[in-house]
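S.K.: I would like the atomic coordinates for the input below:
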Amino acid sequence: MKTMLSCLIGLILPLLAAAQEPQAMARTSIKQQGEIWMGQKVTMVVELLAPGFFAGNASFDLPRVSGVLIVPPVGSPLVSSEESGGVSYTVQRHELMLFAQAEGEVTVPACEIRIEFKRSPLDKETVKQAVKTQQLSFKAMRPPGTSAGQTIITSTDLKMEETWKPEPGANAKLGAAFVRTLKWTASDVTGMAFPPFRPAPVQGLGIYRAEPVVEDSEERGSLHGERRDTVTYVCKAGGRFEIPPLTMTWWDPEKKELKKIVFKAHAFEVPVPPPPPVTLRVWLKRVWREHGTQLVAGAVGVLFLLLALRVFGARVTGFLKRLLPRHLPSLNP
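M.R.: A predicted model of the protein is given here:
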């Protein structure tokens, strides 16, 4: 009995000691002040406090929020230290990016972050712990002049470029291809936030979309996003074609102005090739394609008639002979 009690005490005491030791914590806040617009980058600051020294990278279990694009931290965290309640903490500052795609109140629920740390630099074993962020809310406003369901990009220096290789109409002929590339670039916007380019269908042109290229780069804490969409138009028929114009809108939060980028339409003609010469083989194929059923039916009818004449020809001939007028000899010579 004493042995079992000693074992239980030996198991409980380390647990109680661990529970009394300082634990890791997380602090959460929104960096932005003032108005927040749809499509604008909102910085969510997450500070992780470890009572010791971090070992390894933090792992975020980001929540899914309808109408909000959440981008995990980019680059290395900012590391500092602070003391609270007589305990020395190492602090990692992470910045997450939020992009609201709908207007109204946005609530980001608490999420779990898994970390590892050592209480002393010379410790061989690490302490694994999961901490939770706090729930945050902010309000996103819709820029004036935009409609519900419209994708909004908010930036102060957005650029959009269009390039063609070659220009539509140059040496246009059957099978000719024109490659169109659209490139978005902007500061404080991730490439994932740019809307995909969906070309309008054009009768007689084959339209083929390549996989988009999305890239993000960070320099001195500033995010720069880029997206490239490539579409190939192939002339599959002759005639006159028009690739419609393209209009893109975006919101400048500093000037509070809705700006537009317009790319012109492209009209061109593809010569209609002359019809190929009609050969006997082509003519026979065309006749067969258009009148094949009638020809088969006629041939079957002729064969049936010839067969009937062969089988019943003698009887028919005898019957017809009996129907012919006969000259009888005179009764009174």
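S.K.: From here on, just use CA atoms for contacts and neighbour counts.
M.R.: Fine.
S.K.: Number of residues surrounding F117?
M.R.: 23 (other Cα atoms under 10 Å).
S.K.: residue contacts, it?
M.R.: By Cα atoms under 8 Å, 6 or more residues apart in numbering, the contact set of F117 is A50, P51, G52, F53, F54, A55, G56, T126, V127, K128.
S.K.: Next, the second sequence, to be compared with the first:
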Amino acid sequence: MVRHSKIFTFLILTLLSVQAYALNIDAKLSTSKVTQGDTVKLTVTIDNTADGKEPDFSVLNQHFEVLSTYKAERSNISNGRFQSFTSWVLTLLPKHTGYIAVPPITFEGVSSKPMKLHVTKRSNANSNDQYLFVDAKIDKQTVFVQEQLIYTVRIFRSNVDIYDPSYQPPTIDNVAMEQLGEQRNYKTTLNGMEYDVFEFRYALFPQKSGTIKIPSAQLNATVFRGRSRGFTFDPFNGKQVRRYSPELEFEAKPKPDSYPADKPWLPAKSLQLTESWSPDSGKTNIGEPITRTVTMQAEGVLSTILPALPSTDLQGVKIYPEQADTSSAPSDQGMVSTRTESQALIATQTGTINLPAIDITWWDVDAEEVKVTTLPARTIQVAGTSSRPQTDITAASPELSQTAEAPPLSLAQSGSVNRTWQWIAIAFFGLWLVTAAALIWILATRKANQTTNQSKPDNKPTYSDALLKDAKKQLQSACKSNDAKQARTALINLFKQHHQNDGVRNLQDVEEVAETEALRASIRELDAVLYRGESSKQWNSDMLLKAVESALSKPVTKQQKQVLAPLYPQ
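M.R.: Now for the predicted structure:
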């Protein structure tokens, strides 16, 4: 009986021991309520080592966008027992508003408890707690097809610092979109708060009629709210955020019935025609070319729809048109487009050339009516003989061809004139040979000098092994002295040298070209020291050096990053 009791007690203790060491998983959110466009941190922790595995996070993709994942491991001794913990910290961006269920996270068959997150809608500029938002507007609700519409996007920032912003304008179906100049930066006040405003303006040209929807413009950034501003609670500090502008729509009407069917559709705010002549005397001679240049300038249209000038067929005139030149340029009122056409005119008979007027039909979008811009008609007087052009001989002795009693030109005189022209031709041919020889010698000498200059080495290379080694030494020295600022500068310079890429300008660029999780973790730790005011003593510089060595051992791949440098300069 005693023996059975001992066996039973042993089994009970064994079962309790197994239960005591069973895997536990815990998940928690950094907050239970967020505003649309803000991120939330999800921390998943197990009381054991992960051994290279991770929980199934794919269940989050239905309601969240996972922006980043960070893994951390720690160990401690509690009541004489050695314990290990592994945590995953995920940055989540909700995909929609309302109450969102965070499903259980499973690891090795063990699941966490489900949770609930409340995502509220964000109001633009209607609340006093809007520190960063994006607004958009259009100048018209109804336009004709291919008529210009001005679309303006404005980013408002107040009392926050922005790190590594990325702005993306919308992509609009069936609409041609042109940016109007560079971004504008200014300050304004809304609801008693002062904002820095970054404005982008675009000219939109709908290519088909109907209702056109403008999707949201998007801003991605990491937001820091400075501690020196007097905030006791700092939920924005170091938070990744995404902001959207409101979605808009407008109506594009088809070409009006009142517009002439045989004329190309041209909706514009204004249209002008100008011309210039070379030479501009109103007179010419037979065989002498004159050049006519006509410029069409229209406001509020693209150059691609400016029509060609009507063709002209004139008797007694040969016309040689040149290739048309078109261009567009932004202005305060939108796009201004020009089309320039030049023609060479050569008269073949004397008299008066009557050039007809040039009419261009267009639609005035402000007055909403058909208009015609006219270039007036012009006349040109042509002088000279219609049989053959005058020569030096006939010009000097007109009576030879007009007086019947004049003696005919003798063979001896004709031979003398021909010999004179022969000697002149020989002299000009000799001068041409001398000029050609001199030109060939100059070109050969210049080519030899260029070859010599190209063969000279550059004494100041941008990238070299020596500069790469020097950058490594600077990083090692900074890490040894726990100088976080110097380490940041050295790290950027090191990867710029290693990848031979001037586009590496900040730590985010280093993360992108390195593509290693270990280096990303070390850079985030370095960011904490630089931007969150943590003590340099807590910075693990050895981990940074190991991560850098690992990243440098990988093959170099060329990458480019689009940076919005003018928006928030470093």
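S.K.: rewinding a little: top of the contacts of F117 of the first structure by neighbour count?
M.R.: A50 (27 neighbours).
S.K.: show me what contacts the spatially closest residue to it that is not a sequence neighbour?
M.R.: Excluding the flanking residues, the one nearest A50 of the first structure by Cα to Cα, 6 or more residues apart in numbering is A24, at 4.5 Å. By Cα under 8 Å, 6+ apart, the contact set of A24 of the first structure is L48, L49, A50, P51, Q129, V131.
S.K.: Okay, buried residues for stretch 147-165 of the first structure please.
M.R.: T151, I152, I153, T154, S155, T156, L158, M160 (16 or more other Cα atoms under 10 Å).
S.K.: Do a quick rundown of the helices in the stretch 51-200 of the first structure.
M.R.: Listed in chain order, the stretch 51-200 of the first structure contains no helices at all (DSSP state H, counting those that start in this stretch).
S.K.: Please apply the same query to the stretch 51-200 of the second structure.
M.R.: Using DSSP H, counting those that start in this stretch, helices in the stretch 51-200 of the second structure do not occur.
S.K.: in it, which spans are strands?
M.R.: Assigned by DSSP state E, counting those that start in this stretch, the stretch 51-200 of the second structure shows strands spanning 64-78, 81-94, 98-102, 106-107, 110-111, 115-120, 132-138, 142-144, 149-157, 161-168, 175-179, 184-190, 193-206.
S.K.: Show me which of the contacts of A24 of the first structure is closest to W251 of the first structure.
M.R.: Nearest to W251 of the first structure out of the contacts of A24 of the first structure is L48 (Cα to Cα; 34.2 Å).
S.K.: Now P144 of the first structure. Nearest residue, chain neighbours left out?
M.R.: Nearest residue to P144 of the first structure in three dimensions, chain neighbours excluded: L258, at 7.7 Å (Cα to Cα, 6+ apart).
S.K.: And the one you found, how far from T154 of the first structure?
M.R.: Using Cα to Cα, to the nearest Å, L258 of the first structure is found at 9 Å from T154 of the first structure.
S.K.: Can you tell me the element the residue nearest to P144 of the first structure falls in?
M.R.: Under the criterion of DSSP states H and E, L258 of the first structure resides in strand 257-263.
S.K.: next structured bit after that strand?
M.R.: Immediately after strand 257-263 of the first structure, counting by DSSP H and E, sits strand 266-270.
S.K.: Alignment lookup: E322 of the second structure to the first structure.
M.R.: Under the alignment (TM-score structural alignment), E322 of the second structure maps onto Y208 of the first structure.
S.K.: What's the local residue count around its match?
M.R.: By other Cα under 10 Å, 12 other residues sit near Y208 of the first structure.
S.K.: show me what contacts it?
M.R.: V231, T232, Y233.
S.K.: State the distance from it to T163 of the first structure.
M.R.: 16 Å.
S.K.: for I30 of the first structure, same thing?
M.R.: In terms of Cα to Cα, I30 of the first structure sits 39 Å off from T163 of the first structure.
S.K.: Flag every buried residue along the strand holding L258 of the first structure.
M.R.: So strand 257-263 of the first structure, judged by 16+ other Cα under 10 Å, has buried residues L258.
S.K.: Equivalent analysis for stretch 184-199 of the first structure, please.
M.R.: For stretch 184-199 of the first structure, by 16+ other Cα under 10 Å, it's W184, T185, A186, S187, D188, V189, T190, G191, M192, A193, F194.
S.K.: before we move on, back to that, just give me the closest of the contacts of F117 of the first structure to K264 of the first structure.
M.R.: Closest to K264 of the first structure out of the contacts of F117 of the first structure is G56 (52.4 Å), distances taken as Cα to Cα.
S.K.: Quick one: classify H291 of the first structure as helix, strand or coil.
M.R.: Under DSSP: H, G, I helix; E, B strand; the rest coil, H291 of the first structure falls in the helix class.
S.K.: That one: neighbouring residues, count only.
M.R.: Counted with other Cα under 10 Å, the neighbours of H291 of the first structure add up to 11.
S.K.: and for the helix or strand L303 of the first structure falls within, what span of the second structure is it aligned with?
M.R.: Element membership for L303 of the first structure (DSSP H and E) is helix 280-323. Mapping helix 280-323 of the first structure onto the second structure (TM-score structural alignment) gives no aligned residues.
S.K.: chain center to that helix, what's the gap?
M.R.: 64 Å (Cα atoms, centre = their mean, to the nearest Å).
S.K.: Tally up the residues packed near the counterpart of F144 of the second structure in the first structure, please.
M.R.: Alignment note (TM-score structural alignment): F144 of the second structure maps to W37 of the first structure. W37 of the first structure: 25 surrounding residues under other Cα under 10 Å.
S.K.: who's in contact with W37 of the first structure?
M.R.: Neighbours of W37 of the first structure in contact, by Cα under 8 Å, 6+ apart: A100, A140, M141, R142, P143, T154, P253.
S.K.: where's it relative to A267 of the first structure, distance?
M.R.: 38 Å.
S.K.: How about G191 of the first structure?
M.R.: According to Cα to Cα, G191 of the first structure stands 31 Å off from A267 of the first structure.
S.K.: start and end residues in the first structure for the top helix by length along the second structure, please.
M.R.: If you go by DSSP state H, the second structure has its longest helix at helix 411-455. Residues of the first structure matching helix 411-455 of the second structure are absent, with TM-score structural alignment as the criterion.
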